[in-house]
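**Student:** Provide a 3D model corresponding to the input given below.
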Amino acid sequence: MQKLKIINFNNIKLTLITFSLFFTQLHAKEITLCHEDNDSFPWILANEKGLSHIELRLVEKKLPDLKFKIQAMPWKRCLEELKENKFDGAFAASYKADRLQNGTYPGIPVNAKEGVPDESKRLHISEYALYVKKGSAIIWDGKKITGAKKVGAQSGFSILELLKKQKEEKNIEFLDDSAKNSVALLTKVANGNLDAAAVIVMQAEHAIKSNKELSALEKINPPLEKKPYFLILSHKFVTDNAEQAKKIWDSVAAVRESAEFKNKMKEAFK
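**Tutor:** Purely as a prediction, here's the structure:
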């Protein structure tokens, strides 16, 4: 008598789910993103080890019908190519009204000339501070820089707007925006070529900790600025894929507050 073969429906169900996920990923929509080509601890690091990369890869997991193709390049070029719709998105960008020409922020309509981005959809928050030689008499009182003639910031970074205003008000005499990364910028202060540098705090602290020649530098309080940073999407992408754009930004918010991502942040600062 032939034995009846018992069908394991749980195994069949698991196989179908696995096949479905594989099929979805195989046909996932490719979304091209660009970012700055210099390390920006802890958010942008080589080999996609930065927290912004990790955050966006977790967004991919939440939205299996899309796949991010990420490319590093100079920040100015990244924003320019976003404007030309050569990329679907760019990260991580703080808000500047003139960047609305380049792309769309969450919470601001496509092609708007001004607006307030939805901060709940941010990738992260970072703050800028002035870094000087220890014992310096330079002061930042929250409105005015006193005691510094030559101040620098990284090329293309939004903090230049504040520093240009300080120069216009004659609080500083010279503004250097030639440095391509935070180490090069801070080295100018350590060597005496600049009196102070405006740097994202996490980057500066990591650079000082990692480079002995920068050990004579310190941060001035209060911070110059504290800003949210966003994934901005091209005008064309948002116009053609409004619902998908919303899902991406919603997923960024969800991932940022997730236990998995918070654990990744803890690991980055060990």
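**Student:** Could you use CA atoms for every contact and neighbour count after this?
**Tutor:** Will do.
**Student:** Which residues does the host helix or strand of Leu58 contact?
**Tutor:** Assigning secondary structure by DSSP states H and E places Leu58 in helix 51-62. Contacts to helix 51-62, defined as Cα atoms under 8 Å, 6 or more residues apart in numbering, come from residues 42-44, 48, 66-68, 92, 123, 248, 251-252, 255-256, 261, 264-265, 268.
**Student:** cool, stretch 241-253 as well?
**Tutor:** Stretch 241-253 is contacted from outside by 55-56, 59, 62-63, 106, 120-123, 231, 233, 237-238, using Cα under 8 Å, 6+ apart.
**Student:** gap between the helix holding Leu58 and the chain center?
**Tutor:** 13 Å (Cα atoms, centre = their mean, to the nearest Å).
**Student:** For stretch 85-95, measure first residue to last.
**Tutor:** With Cα to Cα, to the nearest Å as the measure, stretch 85-95 spans 19 Å from end to end.
**Student:** Before we compare anything, build this one as well:
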Amino acid sequence: MAESTALPERLWLEAGLPLPRVRQLDVMLTQLLAQRAGVAVEAEVLPWRRCLTEVREGRMQGILGLSYSLERAQWAQFPMKGGQLDDQARVWSDAYHWYVRALEPWRWEAGLLKGPVEPRVAAVAGYSVVNHLQAEGVTVGTQVPGSPSALRMLTLNRVDAAALLRTEADPLLRSEPDLAARVVRLEPALLERSYHLAFAIPFARANGPRVSKLWAALPQLRESSAWKAAEAQASSQRQGP
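**Tutor:** The predicted structure follows:
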């Protein structure tokens, strides 16, 4: 799983969970899921692109927060039902939006980003929106390590638009008034995505009952008080002052 903001110890104590070395949202969600499903799970925090590589090459067994694509389905087993992706077994949902400079006339209409020039586009390396845009014929000329880098490049006029996750970009804008005055989010969403707990295909095939228990526990777990408390705390921390 990828790196994110640390959460307070009290959330683990209230949920009756052992305190981990890394106290971030994804780690807590993994522990809550393991607790509910009755399945032992060990969480390791890595940079996102390395998460993808480790599971794809079989050195790690699973990855939390992976959106579906045909390319990823070649090496990752997603929760399926009736031959279709089982959205009830999602971990969370999110959406990509275009972010542009506030004083420039960019519009997102009918699946096209319209503006005064051919846009120079940035996106976070390893995120599914990169392949989506490329499949739509959009050149992603700049791939950055994270949303903060993309927003900085917008303000420096090094790119014209950035395709970013709303839950990553919006908190940055809320926490930095100067940045918020210079960058806006376009509506509607560029791409809406569900994020899943996915497994390396060989591991899923060899551990079918264990994997199924974890997926089956997700719908009820998303509605639990401990899960909602962890997500609310993470959201408040992302919003900043």
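**Student:** Quick TM-score on the pair, please.
**Tutor:** The TM-score (TM-score structural alignment, normalised by the length of the second structure) is 0.82; 220 aligned residues with a Cα RMSD of 2.4 Å.
**Student:** Now that you've got the contacts of stretch 241-253 of the first structure, can you turn the buried subset into something I can paste into ChimeraX?
**Tutor:** In ChimeraX, this line selects whichever of the contacts of stretch 241-253 of the first structure come out buried by 16 or more other Cα atoms under 10 Å:
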select :55,56,59,62,63,106,120,121,122,123,231,233,237,238
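**Student:** So which residues of the stretch 101-250 of the first structure form helices?
**Tutor:** 160-168, 182-190, 201-210, 235-240, 242-256 (DSSP state H, counting those that start in this stretch).
**Student:** residues in the second structure aligned with the second one?
**Tutor:** Counting by TM-score structural alignment, helix 182-190 of the first structure falls onto residues 147-155 of the second structure.
**Student:** average distance between the matching stretch and the first structure?
**Tutor:** Compared with the first structure after the fit, stretch 147-155 of the second structure shows a mean deviation of 0.6 Å (mean Cα distance after the TM-score superposition for the first structure).
**Student:** What residues of that stretch count as buried?
**Tutor:** In terms of neighbour count (16+ other Cα under 10 Å), stretch 147-155 of the second structure has its buried residues at Ser147, Pro148, Ala150, Leu151, Met153, Leu154, Thr155.
**Student:** Which residues outside it are in contact with it?
**Tutor:** Contacts for stretch 147-155 of the second structure (Cα under 8 Å, 6+ apart): 99-101, 122-124, 144, 159-162, 164-165, 168-169, 172, 179, 182-183.
**Student:** mind redoing it with 6 Å?
**Tutor:** Val159 (Cα atoms under 6 Å, 6 or more residues apart in numbering).
**Student:** distance of the nearest residue to Ala95 of the second structure once chain neighbours are set aside from Glu3 of the second structure?
**Tutor:** Excluding the flanking residues, the one nearest Ala95 of the second structure by Cα to Cα, 6 or more residues apart in numbering is Glu192, at 4.2 Å. Distance of Glu192 of the second structure to Glu3 of the second structure, given as Cα to Cα: 22 Å.
**Student:** do Trp227 of the second structure as well
**Tutor:** To Glu3 of the second structure, Trp227 of the second structure is 18 Å away according to Cα to Cα.
**Student:** Comparing those two, which residue is more hemmed in?
**Tutor:** A direct count of neighbours by other Cα atoms under 10 Å for Trp227 of the second structure and Glu3 places Trp227 higher, at 19 against 15.
**Student:** any idea what that one aligns with in the first structure?
**Tutor:** So Trp227 of the second structure corresponds to Phe261, using TM-score structural alignment.
**Student:** do Arg59 of the second structure as well
**Tutor:** The alignment partner of Arg59 of the second structure in the first structure, by TM-score structural alignment, is Lys86.
**Student:** what's Arg77 of the first structure in contact with, if anything?
**Tutor:** Contacts of Arg77 of the first structure by Cα under 6 Å, 6+ apart: none found.
**Student:** Surely it forms part of a strand?
**Tutor:** No: Arg77 of the first structure is assigned helix when assessed by DSSP: H, G, I helix; E, B strand; the rest coil, not a strand.
**Student:** Residue in the second structure paired with it?
**Tutor:** Match for Arg77 of the first structure (TM-score structural alignment): Arg50.
**Student:** I'd like the distance between that match and Arg193 of the second structure.
**Tutor:** Separation of Arg50 of the second structure from Arg193 of the second structure (Cα to Cα): 21 Å.
**Student:** How about the secondary structure of the most centrally placed residue in the second structure?
**Tutor:** The centre of the second structure sits closest to Gly65, judged by Cα atoms, centre = their mean, with a distance of 5.6 Å. Following three-state DSSP, we place Gly65 of the second structure in the strand state.
**Student:** That one touches Phe199, doesn't it?
**Tutor:** No: the pair Gly65 of the second structure / Phe199 is not scored as a contact, 11.1 Å apart, by Cα atoms under 6 Å.
**Student:** mind listing the strands in the second structure by residue range?
**Tutor:** Secondary structure of the second structure (DSSP state E): strands located at 62-67, 76-77, 80-81, 84-85, 90-101, 107-109, 112-114, 121-124, 142-144, 161-165, 183-185, 191-200.
**Student:** so of those strands, which one's packed in deepest?
**Tutor:** Most buried of the strands of the second structure by mean neighbour count (mean count of other Cα atoms under 10 Å) is strand 161-165; its value is a mean of 27.
**Student:** Would you mind pulling up the elements that that strand packs against?
**Tutor:** Judged by 3 or more Cα pairs under 6 Å, 6 or more residues apart in numbering; DSSP states H and E, strand 161-165 of the second structure is in contact with strand 90-101, strand 121-124.
**Student:** again, only this time at 7 Å
**Tutor:** If contacts are counted by 3 or more Cα pairs under 7 Å, 6 or more residues apart in numbering; DSSP states H and E, strand 161-165 of the second structure sits against strand 90-101, strand 121-124, helix 147-155.
**Student:** neighbouring contacts of the longest one?
**Tutor:** Right, the one you point to is strand 90-101 of the second structure. Contact partners of strand 90-101 of the second structure, identified using Cα atoms under 7 Å, 6 or more residues apart in numbering, comprise 65, 154-155, 160-166, 182-186, 189-197, 218.
**Student:** so where in the first structure does that strand end up aligned?
**Tutor:** By TM-score structural alignment, strand 90-101 of the second structure lines up with residues 122-133 in the first structure.
**Student:** what's the answer for the second one, then?
**Tutor:** Using TM-score structural alignment, strand 121-124 of the second structure corresponds to residues 151-154 of the first structure.
**Student:** just how off-centre is that stretch within its chain?
**Tutor:** 19 Å.
**Student:** Against Trp12 of the second structure, how distant is Arg166 of the second structure?
**Tutor:** Distance, Arg166 of the second structure to Trp12 of the second structure, using Cα to Cα: 27 Å.
**Student:** Thanks a lot, see you next time.
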